[in-house]
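Colleague: Curious how this folds, go ahead:
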Amino acid sequence: MSSTKSMAKCRCVSKLWSSIIRSPYYKVLFPTKPPDPPRLLFILVDQGKLFFYTSPQPKNLNPDEGSSSLVATLHHRMPIKDRMKLSGPVNGLFCQQHVGDDSIVLVVSNPITGESMILPKLTTKKVDEAKVYLGYDPIEKQFKVLSITWVCGEKDPQHQVLTLENGGRDLSWRNIECCINGQTEVGSKGKCNINGVLYYPTRVDKKKMIVCFDVRSEIFDLISWRSCNLINYKGKLGAVDNDDDHFVVWVLVEREWSKHVYEKSLPWRTLRASYGNIVGVTDRDEVVCSPKYGVKSPFYICYYNLESNSVVRVRVEGPGFECLKWSLLYMFSNYVEHVKLM
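Modeller: Model prediction:
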């Protein structure tokens, strides 16, 4: 059992234990181990439940062997009733947006420990549409939730921020100013958090752009759009285009995009139709792809090495994976489990 999971169980013993673990002196007296290496995170939606799995990133993939395998560990499960959207992961946490017929419920959760926190209702009334993003300020070590809502009769959306602090007590939304006018759409996919900046796609006066939201200063900025597949590429904002014959990797350097084109090998072209969902790029320049539509048993993911122009299929096994029948799956690479308890 991981140290984070053990601490979560200890906090449930009594209020005294919980206050001791939350104390700033706890880390001095009982320092935790260094963060674990990034892992793969799988969130499976099946039969009204969410299942959270993690597994190590596969190492030393050999394309000559044809395929490889890894074992995923089931950490936590939770029921869901309404339609749900996910924002994250950010430093190990998620923000879940549960959309009912007449309500929106926001929950921040740790999929490893099972802890969760229900957020206050948005203060905006008569909301036509709401987009919610989770961000993290590594300097102040604060999580913030950004809400973007379109109100009936108003042209520009309203922006609100909620800071997660005080152990979830006395939380409230704050209205903030956004200098970007003419936003007609905000993307629910393609968000990315890097070094305290939240990136997400938008449309401004019908033109595709990318918003940069500095989590600490709460200031917005715009950069040019390249793709909706935004990724963390070795600590920089990246974007990946995936066409029939090439991978095109864009990397943002000092507000300018550098372009890298990689011609696909023939084996990948036969797999692209089934594994067209890009979930990230590893430090070894491997594009990680998952099934594009539903998942079923046996379940495979693909690693495409840009430098060697080779592809390896990796079979994922775990409790319940043998019963998959076209279920919905969210997959994230470079997931870090070592997080501060809520």
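
Colleague: Please make it C-alpha for all contacts and neighbour counts, starting now.
Modeller: Will do.

Colleague: Compute the distance between residue 206 and residue 180, please.
Modeller: As judged by C-alpha to C-alpha, to the nearest Å, residue 206 and residue 180 stand 13 Å apart.

Colleague: How about residue 29?
Modeller: Separation of residue 29 from residue 180 (C-alpha to C-alpha): 47 Å.

Colleague: Equivalent analysis for residue 333, please.
Modeller: Where residue 180 is concerned, residue 333 sits at a distance of 31 Å (C-alpha to C-alpha).

Colleague: quick one, helices of the stretch 151-300 of the chain?
Modeller: 266-271 (DSSP state H, counting those that start in this stretch).

Colleague: want to put them side by side, so please do this one too:
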Amino acid sequence: MDNLPSNVMFDILSRVPVKTIIHCKCVCKRWQTIILDPYFADMHLSRSPAGLMINHNYEKDMRSSTIKPGILKWVEIEDESDYHYLHHDLLMSLDLNLGTIFQDSQILLVGSVNGLVCLWQFGPRGHDNTYICNPITREYMILPRQQYYRDGYAIIVYGFGVGLKTNEYKVVRTFQGDIPPDSTSTSRPSLLEAEVYTLGTGQWRSLGHVPYWLCGFHGPFLNGHAHWMVVDPDSPEKICAFDFDNETFKLFPSPPVENIAESRIHFRSLGVLKGCLSQSDTFDSQFTVWVMKEYRVKTSWHKQVVIKQSISPSLDWVMWEPMYLITGLKDGTILMVYYEDKLLEYCPQNQTVEDTKLFDRYLDAMAYRPSFLKLQNFRAETVHVF
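Modeller: From the prediction side, this is the model:
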């Protein structure tokens, strides 16, 4: 293979499994040079298989004073039109519990784009840090402390994405403060501010006032935008989108508002299923999935799935807490997380919800596509290795 042209070597190596590529770096200097080349990272990303990134905190105990950050676990998905298979390799896990900077804090997954993962660290000892990491290359960077953080009751909403025109990776964060802890859910925050961080610049920039009251710790990224649910009861649309190129917040077409009179609960959340923005509505009697077939076209919202509680009698507890859409597979399966407890899948063939039994208790998950994009490519950033 030493006699093969470089372009052929790039093509061959970009097609092999990620774990094999990691070992290939140790074969010879030429292979290592190819794998570390930004062109190789772009070529591999275009062929990178879809998967999941799980933050599994099996030691979490709300009754204990001990707080653990958890373990990042990459789940590979063998996804075919007639079957799928989820595989977790222990060797590809990243144990955040071993990092001294993560001690006595919690870690929340707030975004994943092109193999990069955005993490938010928070905890009772004043932790409020944002990290960008690549679990495959084991690199991470710590962003500077945010401008709007201060003591007191507040809601933080994150978004992580890349501009379609500028190709700049950015973290956007809204600070929704001055909400009394005992206030009603309709009490609008008196402070709604936003700031954005462009990777490679070394500083946050203020975006000023945000006109919409948002909910959800993170906004799913699609088509150069992050998306969140809008809380304002009088808003004509119930979704807001942030444009990473123009750095603007705008209302986004939402599906029809669905109400079930006898239902005592109603949770809504957003996700991306097979390249389409999707919304889930959780009631205590059913779970509905809406899919936007054409991006930004309101009339293209389609009620794709209605899961009745009675069709999954063994999971009669499912409808009592929020379910979050994670990703959709070729055979129609929908992967989702029930609250923080389990990774579930909706099986379209028999119209039931099943427990994958891959992880149990205290997990967060999002769609993830592994890459070899190196954080050293972003100038003005200090990069560390786990």
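
Colleague: where does the TM-score land?
Modeller: Superposed pair, TM-score by TM-score structural alignment, normalised by the length of the first structure: 0.73. Supporting alignment: 309 aligned residues with a C-alpha RMSD of 4.0 Å.

Colleague: quick revisit: neighbour count: residue 333 and residue 180 of the first structure, which is higher?
Modeller: The residue with more neighbours, out of residue 333 of the first structure and residue 180, is residue 333; 25 against 13, by other C-alpha atoms under 10 Å.

Colleague: give me every residue that touches the more buried one.
Modeller: By C-alpha atoms under 8 Å, 6 or more residues apart in numbering, residue 333 of the first structure lies in contact with 38, 39, 40, 41, 279, 280, 281, 282, 288.

Colleague: how about the second one, what's its partner in the second structure?
Modeller: Taking TM-score structural alignment as the criterion, the aligned counterpart of residue 39 of the first structure in the second structure is residue 51.

Colleague: next one: the fifth one
Modeller: Counting by TM-score structural alignment, residue 279 of the first structure corresponds to residue 325 in the second structure.

Colleague: Tell me how many other residues surround the closest residue to its match other than its chain neighbours.
Modeller: Counting by C-alpha to C-alpha, 6 or more residues apart in numbering, residue 336 is the residue found nearest to residue 325 of the second structure once chain neighbours are left out, at 4.5 Å. For residue 336 of the second structure, the neighbour count with other C-alpha under 10 Å is 23.

Colleague: For residue 271 of the second structure, see how far away residue 336 of the second structure is.
Modeller: 9 Å.

Colleague: joint contacts of these two?
Modeller: In terms of C-alpha under 8 Å, 6+ apart, residue 336 of the second structure and residue 271 are both contacted by the residues 324, 325, 326, 327.

Colleague: Isn't the second one up against residue 339?
Modeller: No - contact criterion C-alpha atoms under 8 Å: residue 325 of the second structure and residue 339 do not qualify, at 10.8 Å.

Colleague: Look at these two and report which has more neighbours.
Modeller: Using other C-alpha under 10 Å as the criterion, residue 325 of the second structure and residue 339 rank with residue 325 on top: 25 against 17.

Colleague: show me what contacts the more buried one?
Modeller: 269, 270, 271, 272, 273, 278, 279, 280, 334, 335, 336, 337.

Colleague: May I see those residues organised as JSON lines, with distance to residue 289 of the second structure added?
Modeller: Listed next are these as JSON lines, based on distance: C-alpha to C-alpha, whole Å:
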{"residue": "269", "distance to residue 289 of the second structure": "10"}
{"residue": "270", "distance to residue 289 of the second structure": "10"}
{"residue": "271", "distance to residue 289 of the second structure": "10"}
{"residue": "272", "distance to residue 289 of the second structure": "11"}
{"residue": "273", "distance to residue 289 of the second structure": "10"}
{"residue": "278", "distance to residue 289 of the second structure": "7"}
{"residue": "279", "distance to residue 289 of the second structure": "6"}
{"residue": "280", "distance to residue 289 of the second structure": "5"}
{"residue": "334", "distance to residue 289 of the second structure": "10"}
{"residue": "335", "distance to residue 289 of the second structure": "12"}
{"residue": "336", "distance to residue 289 of the second structure": "11"}
{"residue": "337", "distance to residue 289 of the second structure": "14"}
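
Colleague: Out of these, flag the one nearest to residue 375 of the second structure.
Modeller: Nearest to residue 375 of the second structure among those, counting by C-alpha to C-alpha, is residue 272 at 25.5 Å.

Colleague: That closest one maps to what in the first structure?
Modeller: Using TM-score structural alignment as the criterion, residue 272 of the second structure maps onto residue 232 of the first structure.

Colleague: so who does its match touch?
Modeller: By C-alpha under 8 Å, 6+ apart, residue 232 of the first structure lies in contact with 192, 193, 194, 238, 280, 281.
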